[in-house]
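Engineer: generate coordinates for the sequence data below:
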Amino acid sequence: MPRVETLERPVKAPPRQRGRSSARGKKAPPPQDRLSQRTLFLRRVKRSLKPGLWILGATAVLVVGAELVRTLPGAKPHPAPPADAMLAAAPPAPAPVEQPGLLAEALAAIGFRIHHIEIHGAATIDPRALSAAVDVKAGDPTFGMSLARIQQRVDALGPVRDATVERILPGTLVVDITERDVYAIWQTIQNGQPIFQLIDKNGDVIADQNAAAAKRRQPSLLLLSGADAPQQASTLIPELKAQPSVYAHVAAAERVDGLRWNLILKNHTVVKLPDGDEAAALAQLTKLQASMQLLDRPVEAIDLRQPGRLVVLPYTLPPPPPPPGKAPVKRQEGQ
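Structural biologist: As a prediction, the model looks like this:
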């Protein structure tokens, strides 16, 4: 029999898969760690706080804006009641001290504090009285005050005609003051003592002012006397200023019986003006001064009370002294 030889066929290797080889060539990514519960919680809280922070910021802006609008120096405070009503009423309770709110304190903590206080126009006001009226010091919260109340207290000071109070962020307080113009000095008698007070053009007394200091600042201020002198000054003084040569000699003016004026000159001569039509009498006096220097002459009085007539009263001469070497004869008692 023929010999049968068994030939072993080589076993073919399975075809190589490209996908597996490429996968083996690349490094597999590490498995991701799972976030902890704390991290997830903080992320949720952070996301939920974002709308709240926006709302809180918008609310703070609205509150600050409302506070600024409320305290703008536009509205004037209500006028104070008359003095008689204040005296008749019971003494008011002391005003409560202003306390800054929580928002003012919170804003102060981030820098909204008063660092500068600027006051303009206070030339004759007592600094202590003005400081007490403003009642703000460095370091106070910028929003811890009422501008309207500060303005009301400053307006109440005697020399103040008008005041404006404003704040400039972050920490400046500005007070602008317009003082009342001094028109004349009014002399009255109280308890036998002369009292000198300043008046304005309307005849109102300017309280808390030093008349002597005002006279030093304005030497041309006229001294007035008489019950109704302040109310009549706005008529006399312009007529005097219209006659400069006469006005330069006048030191004071006295209101007589509520009807007319006496002018006291610097050389103590008394000029008696008529009841009404002072302008014509002063014009006549100007002509006399130009022609004969009447106001410079040592006379006791110049009477202009009668229209078209001038009466000059000279000083009474003292008796002549005795001749030298002769002593005056003394009369003995009983003669």
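
Engineer: contacts, neighbours, all on C-alpha from now
Structural biologist: Will do.

Engineer: what residues are up against residue 205?
Structural biologist: Taking Cα atoms under 8 Å, 6 or more residues apart in numbering, we find residue 205 in contact with 197, 198, 199.

Engineer: let's see this one next to it:
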Amino acid sequence: MTLQTYYDILGVSANAAPEVIHAAYQTLARKYTHSTSPEAGQMAALIKQAYDVLSDPVRRSDYDAWLRLNQTNQPVTPVAPMPTAAYHPPKKGSSAAAWIIGVLVVLLAVAGLAYYLVSSTGFFGNKDEPVQPIDTSAQTNTLKPVSPIDNGITAEQQNARNQAHADYLAAVNRINAVWNSLPKNTRNALRDEQRAINAAREANCQAQAVSEYSSPIEIETARYRCEVPLMDERTNELRVYIQSERNAPVYDEPSDYDVSYDEPSESHDDSYDDPVSYTKPAEARAMYDEAVANINAIWNSLSDETRNALRDEQRAINAAREAGCKAYARNNYSTKYEQDTARYLCEVPELNDRAAQLQEYE
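Structural biologist: A predicted model of the protein is given here:
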């Protein structure tokens, strides 16, 4: 049995419609499936292969193109069934391309062999010869080490500055700790005063340092050293307010008190009997602190029941004493220096009188 194309196997024309190809396949498949002929199995496989190609539009188009290029008038006798895998017709000119690639591979192999033979004989020189390092012995333009910039600060000055700064920070921490331990209402009452004291301290110490030293590091060191004792002095003053809150009758330190100045006291004139004229504010303050300590000691010696009974009365007495002495100082003296002194001297005897009254409750 001779076959020419898949169309011949199915018995249809080359331009047969898909439904015609399908009908022909079904007819032939039924015929050879039930046939007992020895060639029935081989023929059924060929019919299936032909139908798989012609029923797929893409594969049929490729197959038709292949037929147009390779179809001859000689019939093809199938020796064995064609594989059932997808059909891929050979491309024209593939043999020539393979031949060209083979020639190129051979040429590259010959070129590589020639290079190896030539290089191994030393034609390109001794490849194992080390590269000579650059000779720098004759180099005359050598770099000299750069000298560090001399800023004029000695190690002793730097150490002194660091120590002064550490002492300054310690003083800041001390006064902040006391300030933060004060009640909120006390801090609010003292806030403006404290800011003024801080500004005056910084300005005065800066001016003093500039007047005594010229180099920046010495000025900075002197300013730190100047501020430390002033901050510690103010810290001790603020501690009085802590004690004031713990012991009810203590007198609240006046918010306008300022110890930043050191105005000298006038010489004592025996013909003039006004103590304000010859008493410094610091001396008057010391007398006031002593009177406060005395009345607090007496107050704390009273029983809890007595203190609770007298607390409102004592607060009213404190407020009246403070207001009266403050008004007296402002009405009779013009400078703040004299007003501070007069106010403290006014309150001392009244504090002592009240202390004597409280002793009667013991």
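
Engineer: quick one: TM-score?
Structural biologist: Here the TM-score for the pair of chains, by TM-score structural alignment, normalised by the length of structure 1, is 0.29; 149 aligned residues with a Cα RMSD of 5.8 Å.

Engineer: picking that back up, adding neighbour count and secondary structure, write the contacts of residue 205 of structure 1 out as a markdown table.
Structural biologist: What follows is these, written out as a markdown table (neighbours: other Cα atoms under 10 Å; DSSP: H, G, I helix; E, B strand; the rest coil):
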| residue | neighbour count | secondary structure |
| --- | --- | --- |
| 197 | 21 | strand |
| 198 | 28 | strand |
| 199 | 24 | strand |
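
Engineer: can you put the residues you listed in CSV and add distance to residue 173 of structure 1?
Structural biologist: Formatted as CSV, these follow (distance: Cα to Cα, whole Å):
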residue, distance to residue 173 of structure 1
197, 32
198, 30
199, 31
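
Engineer: any idea how far residue 344 of structure 2 is from residue 191 of structure 2?
Structural biologist: 22 Å (Cα to Cα, to the nearest Å).

Engineer: repeat for residue 338 of structure 2
Structural biologist: To residue 191 of structure 2, residue 338 of structure 2 is 24 Å away according to Cα to Cα.

Engineer: so for those two, which residue has more residues nearby?
Structural biologist: With other Cα atoms under 10 Å as the criterion, residue 338 of structure 2 and residue 191 differ in neighbour count, and residue 338 comes out ahead with 19 against 14.

Engineer: in which helix or strand would I find the more buried one?
Structural biologist: Residue 338 of structure 2 is part of helix 336-359, with elements assigned from DSSP states H and E.

Engineer: check which residues of that helix are buried.
Structural biologist: 337-348, 350-352, 355, 358 (16 or more other Cα atoms under 10 Å).

Engineer: list the helices and strands it packs on?
Structural biologist: Here helix 336-359 of structure 2 touches helix 281-301, helix 304-332, going by 3 or more Cα pairs under 8 Å, 6 or more residues apart in numbering; DSSP states H and E.

Engineer: wait, what's in contact with residue 246 of structure 2?
Structural biologist: Listed by Cα under 8 Å, 6+ apart, the contact set of residue 246 of structure 2 is empty.

Engineer: distance of it from residue 119 of structure 2?
Structural biologist: Distance, residue 246 of structure 2 to residue 119 of structure 2, by Cα to Cα: 103 Å.

Engineer: repeat for residue 243 of structure 2
Structural biologist: Note on residue 243 of structure 2: its distance to residue 119 of structure 2, by Cα to Cα, is 102 Å.

Engineer: looking at these two, which one has more neighbours?
Structural biologist: The neighbour comparison of residue 243 of structure 2 against residue 119 (other Cα under 10 Å) goes to residue 243, with 16 against 13.

Engineer: which of the helices or strands spans that one?
Structural biologist: Using DSSP H and E, residue 243 of structure 2 maps to helix 216-246.

Engineer: same thing with residue 104 of structure 1?
Structural biologist: Using DSSP H and E, residue 104 of structure 1 sits in helix 102-109.

Engineer: helices or strands next to that helix in the packing?
Structural biologist: If contacts are counted by 3+ Cα pairs under 8 Å, 6+ apart, helix 102-109 of structure 1 sits against no helix or strand.

Engineer: got the buried residues for it?
Structural biologist: Quick answer for helix 102-109 of structure 1 (16+ other Cα under 10 Å): 104, 105, 107, 108.

Engineer: between those, which is closest to residue 278 of structure 1?
Structural biologist: residue 104 (62.2 Å; Cα to Cα).

Engineer: hang on, residue 261 of structure 1 in a strand?
Structural biologist: Yes: assessed by DSSP: H, G, I helix; E, B strand; the rest coil, residue 261 of structure 1 belongs to a strand.

Engineer: can you report how many residues lie near the closest residue to it other than its chain neighbours?
Structural biologist: Excluding its sequence neighbours, the residue lying closest to residue 261 of structure 1 (Cα to Cα, 6 or more residues apart in numbering) is residue 255, at 4.7 Å. Neighbours of residue 255 of structure 1 under the rule other Cα under 10 Å: 19.

Engineer: right, I'll call it a day here.
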